[in-house]
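Enquirer: here is the input, now give the coordinates:
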Amino acid sequence: MQGTVEGFSFGAVTPAASYLVACVGSALGLRCVIRSLSNRQSWKPGWLALGAATIGCGIWTMHFVAMAGFRIQGIPIDYDGRLTALSLVVAIVTAGLGVFAVGYRGATPVTLTAAGILTGLAVVATHYTGMAALKLNGSLGYDSPTVAASVLLAVTAATAALWSAASFRGFPAALGAGLLMGVALTGTHYTGMAALSVHLRGATDASYMTGMYGSSSSASILLPLLIGPVVFLILAGVVVMFDPQLVLGDGDWSRATPRRRRATAAVPERPAHPPRTASLFEPRDQRADRRTSSRGR
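Expert: Next comes the predicted model:
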């Protein structure tokens, strides 16, 4: 028996919210990666780790925000806590491989392409690991060509976002790359959901009919895991906001520094001690001696 799948039970609310989370996490993470390229070696691992964790949290949070609108008619849904947590780890680790490759090998075409592939695979792996965490009275099936399309979309859009972030500096470029990365995340999710089919296993047990959020076990699993990554994204945003180079971009910040230097150089420096001048009330011979001694110095 085939189950009727509904992916937009709250209308446009969940797709819009998931896209917003994806854009925020991606923009912050990409800015951290670009920041690491112009930073001292001692700070590079910290910026790269922050970028990987931010992108991974954005991917994971986007998936489960979008899943809030997922329903199967007549079937309650729950989540396996271990696989749900594993999907977050997969997102951060897989995205981290691409992030650290760019940070340490530079923004070369080969590295950016490889990092884009890894980041796209992070999106795909997070989605299908998160789907494997579903607990329901049935089994999941996927249409292979549609799954392949979701993988291609994730890899292509993620690679384009990384190229855009590395090629153009400044806040507008970061915003554009984040919007493009948001398309990769949400597009992959809903393309993968279009490939989904559910085969139900006979009649549903009435004791299991508590709904996706009606059971305390579901709330105890999802709510803490959603709150944690969201709080982390907020803290990452605070770090970015208080770093001038991340806000202005490498090019803008480097151009602003010479302007400040020129403005400083245009102002003549005051001598530490004003030159001593001879007094009109001094005798003429003393004034002559003072001038002779100053020439000697």
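Enquirer: CA only for contacts and neighbour counts going forward, please
Expert: Fine.
Enquirer: let me see the ranges of the strands in this structure.
Expert: Secondary structure of the chain by DSSP state E: the strands cover 5-6, 71-72, 78-79, 134-135, 138-142, 196-200.
Enquirer: point out the most buried one among the ones you listed.
Expert: The highest mean neighbour count among the strands of the chain, using mean count of other C-alpha atoms under 10 Å, belongs to strand 78-79: a mean of 20.
Enquirer: what comes into contact with it?
Expert: Residues outside strand 78-79 that contact it (C-alpha atoms under 8 Å, 6 or more residues apart in numbering) are A133, L134, K135, L136, M212, S217, S218, I221, L222.
Enquirer: quick one: that strand to chain centroid distance?
Expert: How far strand 78-79 lies from its chain's middle: 27 Å, per C-alpha atoms, centre = their mean, to the nearest Å.
Enquirer: next: stretch 48-62.
Expert: For stretch 48-62, the distance to the chain centre is 5 Å (C-alpha atoms, centre = their mean).
Enquirer: A184 reaches A154, doesn't it?
Expert: Yes - with contact defined as C-alpha atoms under 8 Å, A184 counts as touching A154 (4.9 Å).
Enquirer: mutual contacts of the two, please.
Expert: Listed as contacting both A184 and A154 by C-alpha under 8 Å, 6+ apart are G120.
Enquirer: one step back: please identify which of the strands of the chain is closest to R295.
Expert: Taking C-alpha to C-alpha, strand 78-79 is the member of the strands of the chain nearest to R295, at 89.5 Å.
Enquirer: need the strands of the chain in JSON lines (columns: distance to S26).
Expert: Output for those, formatted as JSON lines (distance: least, C-alpha to C-alpha, whole Å):
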{"stretch": "strand 5-6", "distance to S26": "27"}
{"stretch": "strand 71-72", "distance to S26": "27"}
{"stretch": "strand 78-79", "distance to S26": "26"}
{"stretch": "strand 134-135", "distance to S26": "26"}
{"stretch": "strand 138-142", "distance to S26": "27"}
{"stretch": "strand 196-200", "distance to S26": "26"}
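Enquirer: second chain to compare with the first, below:
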Amino acid sequence: MVDHFAYGFLTPAIAYAVSVIGAFVGLMFTARARNAFGVARWTWLTLSAVCIGGTAVWSMHFIAMLGFQVSGASIRYDTALTVASGLLAIAVMGVALYMTINRRTRGALLLGGAIAGLGIVSMHYMGMASINMHGDMHHDPLYVGLAGVIAVVAATVALWFSLRLKGIPATLAASLIMGVAVSSMHYTGMIGVDVTMHSDSHATQVEGAAASELLLPLVIGLFVFLMVCSLLLMLGVDDTGARRPSRAAGRAAPSTPASQEGDERYDPRHRSPGAWERRR
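Expert: Just a heads-up that it's a prediction; the model follows:
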């Protein structure tokens, strides 16, 4: 028997809360990336991709997986696939954010949403493939397709939020919606999971790391990173990149006295011979 809620609604609630926090911090970073240029924009987009892809999506998935149990089965996780699934979520979200923020067209938004959505659902099933047990796991194609549709729609909406939102109330509301979307994608896919146990399920030990040995340290590490990012936002670190010096320079530039302006007009280096005569 497959149980997705081994600890009741505790793990879904924690997973949803972490997803909302990751989405909120990530969207705050994208708001700064819109007004930045050069290295500053790359920095904010990278932080946003880690927060949204790594925390709002990947961490939500594996926190929810802590409540996944199969009767009579010992569940272990392949370390390489687990880490690769997290890197995939971050990478596709980074590509989608870069396309959307830099081009700011409807086509870029839709393409970025498709890339991010398909990447997110691929992360989900890569994470499922990282599970080792004495049994075969099957996925209902109907629920796989539904999870993919939800992922693409959720990613597109998230990218639209990253282009439009201003202010903390709007960003918080969007984060709550994103948390619902990501959780819906996860549990839609999980509904279609079925496991067939092997007859020799107790004959050998299952390879891989237990959830407490692998998932908890990774999730806690990402959550600590999220708290550091929140501190950066609260401290109000400059988000304008190269634009700030130019504005400051413009404000600091002294006005040119009329006499000096006149001297400059009469300077032969700036005017051709006879220019003063023509002005008179």
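Enquirer: please state their TM-score.
Expert: Overlay of the two chains. TM-score (TM-score structural alignment, normalised by the length of structure 2): 0.79; 239 aligned residues with a C-alpha RMSD of 2.3 Å.
Enquirer: about what we covered before: CSV please, covering the contacts of strand 78-79 of structure 1 and showing distance to T14 of structure 1.
Expert: Shown next, in CSV, are these (distance: C-alpha to C-alpha, whole Å):
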residue, distance to T14 of structure 1
A133, 20
L134, 18
K135, 21
L136, 21
M212, 15
S217, 22
S218, 18
I221, 19
L222, 16
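Enquirer: which of the residues you listed are buried?
Expert: A133, L134, L136, M212, S218, I221, L222 (16 or more other C-alpha atoms under 10 Å).
Enquirer: and the last one, what does it touch?
Expert: Contact analysis of L222 of structure 1 by C-alpha under 8 Å, 6+ apart lists Y79.
Enquirer: can you find the partner of it in structure 2?
Expert: Alignment note (TM-score structural alignment): L222 of structure 1 maps to L215 of structure 2.
Enquirer: again, but for the second one
Expert: With TM-score structural alignment as the criterion, L134 of structure 1 lines up with I131 in structure 2.
Enquirer: and of the contacts of strand 78-79 of structure 1, the nearest to A68 of structure 1?
Expert: The closest of the contacts of strand 78-79 of structure 1, once distances to A68 of structure 1 are taken by C-alpha to C-alpha, is M212, at 8.6 Å.
Enquirer: count the neighbours of A129 of structure 2 for me.
Expert: Counted by other C-alpha atoms under 10 Å, the residues lying close to A129 of structure 2 total 15.
Enquirer: could you find the closest non-adjacent residue to it?
Expert: Leaving aside its sequence neighbours, A129 of structure 2 sits nearest to L81 (C-alpha to C-alpha, 6 or more residues apart in numbering; 7.6 Å).
Enquirer: buried stuff in stretch 42-61 of structure 1?
Expert: 44-45, 47-61.
Enquirer: for stretch 221-238 of structure 1, same thing?
Expert: The neighbour-count check on stretch 221-238 of structure 1 (16+ other C-alpha under 10 Å) flags I221, L222, L225, L226, P229, V230, F232, L233, A236, G237 as buried.
Enquirer: and for stretch 101-120 of structure 2?
Expert: Under the neighbour-count criterion of 16+ other C-alpha under 10 Å, stretch 101-120 of structure 2 has 101, 108-120 buried.
Enquirer: how about L185 of structure 1, what's its match in structure 2?
Expert: In structure 2, the residue paired with L185 of structure 1 is V182, using TM-score structural alignment.
Enquirer: for that match, give me its contacts.
Expert: Contact analysis of V182 of structure 2 by C-alpha under 8 Å, 6+ apart lists S19, A56, V57, M60, A151, A154.
Enquirer: now those residues as JSON lines including distance to L88 of structure 2?
Expert: As requested, the contacts of V182 of structure 2 are exported to JSON lines (distance: C-alpha to C-alpha, whole Å):
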{"residue": "S19", "distance to L88 of structure 2": "17"}
{"residue": "A56", "distance to L88 of structure 2": "13"}
{"residue": "V57", "distance to L88 of structure 2": "11"}
{"residue": "M60", "distance to L88 of structure 2": "15"}
{"residue": "A151", "distance to L88 of structure 2": "14"}
{"residue": "A154", "distance to L88 of structure 2": "17"}
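Enquirer: lining up the residues you listed with structure 1, which overlap?
Expert: For the contacts of V182 of structure 2, the subset whose aligned partners also touch in structure 1 (both residues aligned by TM-score structural alignment, their matches' C-alpha atoms under 8 Å) is S19, V57, M60, A151.
Enquirer: any idea what the last one aligns with in structure 1?
Expert: Residue mapping for A151 of structure 2 onto structure 1 gives A154, with TM-score structural alignment as the criterion.
Enquirer: and L97 of structure 1, what's its match in structure 2?
Expert: Under the alignment (TM-score structural alignment), L97 of structure 1 pairs with V95 of structure 2.
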